[in-house]
Each structure stands twice: as C-alpha cells, then as structure tokens.
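1. Got a sequence here, can you model it:
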Amino acid sequence: MTIKQAMVLAAGLGTRMRPITDTMPKPLVKIGGKPMIDYTLDSLKQAGVERAAVNVHHFADQMEAHLKSYHGLDILISDERGGLLNNGGGIVKGLTLLDRETIFVMNADLFWIGEQPGAPSNLDRLAGFFDAGSMDMAMLCVRIENTTGHNGTNDFSMAADGRLTRHRDDQSNPVVYAGAFAMRPEFLDDAPRDPFNINSYFDKAIGRGRLYGMMMDGHWLTVGTPEAVDEAEETIRQFRTFA
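-> Alright, predicted model coming up:
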C-alpha cells in the first residue's frame, strides 16, 4: 500500500532551542546544511506521499514562505496563528484539509539518516506494515542506542508481533517512538477540537490492543537545544563519511 497524504506537526514554539528560536521557527533550523523539516518532507516525498498538511504558528510567515518554495508535494497550511492546539488538536485540525484515506503523521523536528540504499524506505515499510483491520496506529520505533540527542528514556515495549505497551508497564524489549506513525483518520473522530496531547490516543490504542510498532532502519536524531546542534551535525558527518 502507498500512503499518499500526511500531517506534519511544525507549529511548536521550540522554547528549549532559544535563543535560536527567538528569530526563527525550530523546523527551519538547519542541521547538516538542511532545514529539519526538509528531512521530513523529503522522506514523505520519497515514499510516494502527494499531499501534506503542515501546521504553523511560531514565525508562521517564515514557515509559509519556506513551504511555498518546497517542490514535489502539495502542501496545505493548517493555520494555528490564533492559538496552539498541542499535537493532538493540531492533527485533528490538519485532518480537515485531507481526505479520509490512511495518513502518515510526522514531527517536523525529528528525523533519521542512514537508511540502506536501494532498500524500501522506513515510510514505505511502515505503509506496508500498517493493517487497519488489526491496528489503530502503527509507529516507527528505534533502539535507544541508535539515537542522537534523545533524553535516554524508552517509550514502549514491543512484542514479537510488534504490539506495543508502555515501557513503564512492561520492561521487556524497550523501544523509542521515532516520531512517525500511520493511521486511519476515523480513529480521531471522537477527539476534542481543543488542545490535547496525542499520547492519550496512544493509550487508547494500547487499551484496545491495537497500537503496533515497526523498527526503523538507520539512525534517529532529535535536536532539542542549541548545544545539541553540533552533536547532530557530527553524527551526520560520520554517516556521510562511511556511506
């Protein structure tokens, strides 16, 4: 299956990245010579996505100008200038710009490098892994040793078939959520239209036995502070050297 639409979360204030984010939105901070959001958009385009809703708030004009210049995706702006909706509310609002087919949801400030050349991409594999009959959500996951910039905390435990439970409840086979998941829009039909955290729907899916994960290929990066920029760029240099 090819998933042809996506929601990209890009509206946050990036407070931990100050003073950089005093003058620009975090998704436009360049890592390895490329704005963070472009790693996300490039991976979506590579996987066959045709349309993406992107929410904006912090320095929204800068975000809109950059997205207008990005080629290869039909990008729709989900405008949160009037007030941030947190990640859950942001997804719900963005879904109103898309159709009712399966979507990817991705963060604009989390990305990965080092996928195997010539092999199906992480998002290609995730699209093939997601089964709406047995899953509410299917998310990319990564081993903590294959991350840069992470806080050192595991999010979930993964069963042999990919079913996920909270790591705090089950200490076996720990994994980190890598900032991308696939789902059917109707899973959020009962969600509030006000700000809320999407974690509540991760827990809902766990309660139904329908949250699944798939291990990603490559190395995952999160850049949360100005000091983390150098660490991320060194990781990218190392991967490019040995590619």
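
2. going forward, measure contacts between C-alpha atoms and count neighbours the same way
-> Will do.

3. Distance-wise, check the residue positioned nearest the centre of the chain relative to residue 78.
-> The chain has residue 106 as the residue nearest its centroid, 2.5 Å off, counting by C-alpha atoms, centre = their mean. Using C-alpha to C-alpha, to the nearest Å, residue 106 is found at 14 Å from residue 78.

4. Tell me the helices and strands packed up against the longest helix that the chain contains.
-> Looking only at the chain and at elements set by DSSP state H, the helix with the highest residue count is helix 226-242. Contacts defined by 3 or more C-alpha pairs under 8 Å, 6 or more residues apart in numbering; DSSP states H and E place helix 226-242 against strand 30-31, strand 147-148.

5. which helices and strands does whichever strand or helix holds residue 177 pack with?
-> Secondary structure from DSSP states H and E places residue 177 in strand 174-183. Other elements packing on strand 174-183 under the criterion 3+ C-alpha pairs under 8 Å, 6+ apart are strand 103-107, strand 110-113, helix 122-129, strand 137-142, strand 156-158.

6. Next, the structure of the following sequence, for comparison with the previous one:
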Amino acid sequence: MKAILLAAGLGTRLQPITNTLPKCLVPINDVPLLGLWINKLVQLGVEEILINTHYFSEQVEAYVAAHPDNARITLSYETELLGTAGTLVANRRFWQDETCLVIHADNYCQSSLQGMLEAHHQRQANTDATLLLFETPTPQSCGIVQLDEYQVIQEFHEKVANPPGNLASGALFIFGPAVYERYFSDLKPNQHYELSIDIVPNMVGKLQGWRVDDHYIDIGTPQSYAHAQNLAKQTAHHTCNTGSNLA
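-> As a prediction, the model looks like this:
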C-alpha cells in the first residue's frame, strides 16, 4: 500500500504563520503536521510515501531527511503548482494500479484511519475508492455529499451557496487499483488539475463514503489552527491523566 501527501501549497489563508514556514510543517503540539501524517501512515502499514513540494521546499526536504522513516519517502518537487490532481498525473508511475491513500497534508486528523481502511476493503463491489467525510459547521465552503443507503456518494456539491446538508468531503481518499485507468488516464501531464473539479464529479456513484471516527480539521486559517492546537493539548492532557490513573 502506498500514500501521497499533498504538501506543496502556499498556505496564504494561514498567514502570517506561513510567511516563513510551509503549512505542512506547522506544528501541532510541537510536532509538524507532516510528521503526524508520516507517523500515522507508517502505523497504518503504508510502505511507500510520496510527498510533493514547492513552497519552502528546502524546509520540507530537510525535515524529511531527518525523519527516521525517510527511507520509505520520495519527494517530488514542482517548479509550478500542478493542482491536487495534476500532481497525481505527474507521479502516475508511483501509484497507478496500486491501492493508494491520497491526503492533503495540511489537515489535522486524530483518527488512526484504521476504520477507513477496513471500510475500503469491505466497500460496495461497484465502487473504486473511499472518501473520508466529516460534518462541517460551514458547508458553503466545502464539498458537500449526499449518500445512498449503502454509503455510496450519489451527489457532490462543491462550495455552493445553499448546500443540501453538512456532510463534507475531507479530501482524503483511498484509491483502488483501477482509479488511474478509469479517471486519470485521459489527463495530460504537466497540466493543472484539481481533484474536486476534474476527478470527484466523475466518481459519483463509484465512490464510497466513510464518516470519520474522530476529529478532522482543515488547518486553513489561524482560527482553525488554534482550534486544532487546543484539541491536541486536550487529548495529550487526557492521555497523561489516564496513564497516571492506570499507574
């Protein structure tokens, strides 16, 4: 199993924090987001990880070089941003015909994702991939989905004024081996494409939904970053207290 961590973005909404730091290296409880994801993927059994870079790429390269699991990590530098789907096209040889997680590295996820992996293996026979879903208080700013009785996505509404609910795409996928051939093979290399615009609408009816089983936050603004920091501290405090009680 492989994984792609999308980590090249400029993080403009998170300024001034990202004026000197790429968003993927913003720390949560003293651990960079990228490190949290790498550790999670290793625990999940991922054998190879590809990380795309662009903004402050030298910082990302230095962090990965010092990481204990760097032997399983490949870096892919983009001179110009290719978009979330464009990156997948450019690195198709890494993941095509494989089971592969595709993750935006600027999200904070407290789930182990073990439940998502199990759901993917047990997904409906006519589906090609699994998408993490979460309930959002701001559905107008998200991609909102509607599911059928089998948890297969039947509608996808990307940032519309009056969305039909608050169940949102977390932009975290597990792709089955057929995904590249069915949804990406007609896209041209070195072009700009986005998953939410150029891929996901074509997967409606073939994409299984999985409701996340723990906190999931887009670290897009200073406010959401502060919220993630507070959650991480609360979790760490609870874990320490539980450990003390058990001792």
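
7. Superpose the two chains and report the TM-score.
-> Taking TM-score structural alignment, normalised by the length of structure 1 as the basis, the two superposed chains have a TM-score of 0.83; 228 aligned residues with a C-alpha RMSD of 2.5 Å.

8. about what we covered before: could I get the helices and strands packed on strand 174-183 of structure 1 as TSV with distance to residue 17 of structure 1?
-> Written out in TSV, the entries for these read as follows (distance: least, C-alpha to C-alpha, whole Å):
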stretch	distance to residue 17 of structure 1
strand 103-107	16
strand 110-113	14
helix 122-129	27
strand 137-142	24
strand 156-158	26
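
9. Any idea which of these gets closest to residue 197 of structure 1?
-> Minimum separation from residue 197 of structure 1 across these (C-alpha to C-alpha) falls at strand 103-107, 13.5 Å.

10. Find me the equivalent region of stretch 28-43 of structure 1 in structure 2.
-> Under TM-score structural alignment, the counterpart of stretch 28-43 of structure 1 in structure 2 spans residues 25-40.

11. for that stretch, which positions count as buried?
-> Of all the residues in stretch 25-40 of structure 2, those buried under the rule 16 or more other C-alpha atoms under 10 Å are 25, 26, 28, 32, 33, 34, 35, 36, 37, 38, 40.

12. repeat for stretch 52-62 of structure 2
-> The neighbour-count check on stretch 52-62 of structure 2 (16+ other C-alpha under 10 Å) flags 52, 53, 54, 55, 56, 57, 60, 61 as buried.

13. One more: stretch 139-150 of structure 2?
-> Neighbour-count burial for stretch 139-150 of structure 2 flags 139, 140, 142, 143, 144, 145, 146, 147 (criterion: 16+ other C-alpha under 10 Å).

14. Most widely separated two among those residues?
-> Most distant of the buried residues of stretch 139-150 of structure 2, by C-alpha to C-alpha, are 140 and 147, 18.0 Å apart.

15. how about the strands in structure 2?
-> Assigned by DSSP state E, the strands in structure 2 fall at 2-6, 27-28, 31-32, 48-53, 73-77, 100-104, 107-109, 129-135, 143-147, 153-158, 167-175, 207-211, 216-218.

16. Please tabulate those strands in CSV, including the columns distance to residue 231 of structure 2.
-> Formatted as CSV, the entries for the strands of structure 2 read as follows, by distance: least, C-alpha to C-alpha, whole Å:
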stretch, distance to residue 231 of structure 2
strand 2-6, 23
strand 27-28, 9
strand 31-32, 14
strand 48-53, 26
strand 73-77, 28
strand 100-104, 19
strand 107-109, 10
strand 129-135, 16
strand 143-147, 24
strand 153-158, 27
strand 167-175, 18
strand 207-211, 19
strand 216-218, 10
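
17. Which among the ones you listed is found nearest to residue 18 of structure 2?
-> The closest approach between residue 18 of structure 2 and any of the strands of structure 2, judged by C-alpha to C-alpha, belongs to strand 27-28 at 11.4 Å.

18. residues in contact with that closest one?
-> By C-alpha atoms under 8 Å, 6 or more residues apart in numbering, the residues outside strand 27-28 of structure 2 that reach it are 33, 228, 229, 232.

19. okay, now residue 46 of structure 1: neighbour count?
-> If you count neighbours by other C-alpha atoms under 10 Å, residue 46 of structure 1 ends up with 14.

20. And stretch 17-30 of structure 2, how far out from the chain middle?
-> On the basis of C-alpha atoms, centre = their mean, to the nearest Å, stretch 17-30 of structure 2 sits 17 Å off its chain's mean C-alpha point.

21. now stretch 57-69 of structure 1
-> Centre to centre, stretch against its chain (C-alpha atoms, centre = their mean), the figure for stretch 57-69 of structure 1 is 18 Å.

22. what does that stretch correspond to over in structure 2?
-> So in structure 2, the equivalent range for stretch 57-69 of structure 1 is 54-66, judged by TM-score structural alignment.

23. re the thing from before, for the buried residues of stretch 52-62 of structure 2, which one is nearest residue 124 of structure 2?
-> Within the buried residues of stretch 52-62 of structure 2, distances to residue 124 of structure 2 taken as C-alpha to C-alpha reach their minimum at residue 52, with 31.0 Å.

24. I'd like the distance between the closest one and residue 115 of structure 2.
-> Here the distance between residue 52 of structure 2 and residue 115 of structure 2 works out to 26 Å (C-alpha to C-alpha).

25. same question, residue 131 of structure 2
-> For residue 131 of structure 2, the distance to residue 115 of structure 2 equals 12 Å [C-alpha to C-alpha].

26. neighbour-wise, which of the two wins?
-> Regarding residue 131 of structure 2 and residue 115, a neighbour count based on other C-alpha under 10 Å identifies residue 131 as having more, with 26 against 14.

27. my read: the more buried one touches residue 204, true?
-> No. With contacts defined as C-alpha atoms under 8 Å, residue 131 of structure 2 does not count as touching residue 204, sitting 11.1 Å away.

28. Count the residues that sit near residue 76 of structure 1.
-> Considering only other C-alpha under 10 Å, residue 76 of structure 1 is surrounded by 18 other residues.

29. Oops, could you answer that again for residue 134 of structure 1 instead?
-> Neighbours of residue 134 of structure 1 under the rule other C-alpha under 10 Å: 12.

30. That one reaches residue 210, doesn't it?
-> Yes. Residue 134 of structure 1 lies in contact with residue 210 (C-alpha under 8 Å); the separation is 6.2 Å.

31. coming back round to it: just the contacts of strand 27-28 of structure 2 now: which is nearest residue 48 of structure 2?
-> Proximity of the contacts of strand 27-28 of structure 2 to residue 48 of structure 2, judged by C-alpha to C-alpha, is greatest for residue 33, which lies at 18.1 Å.
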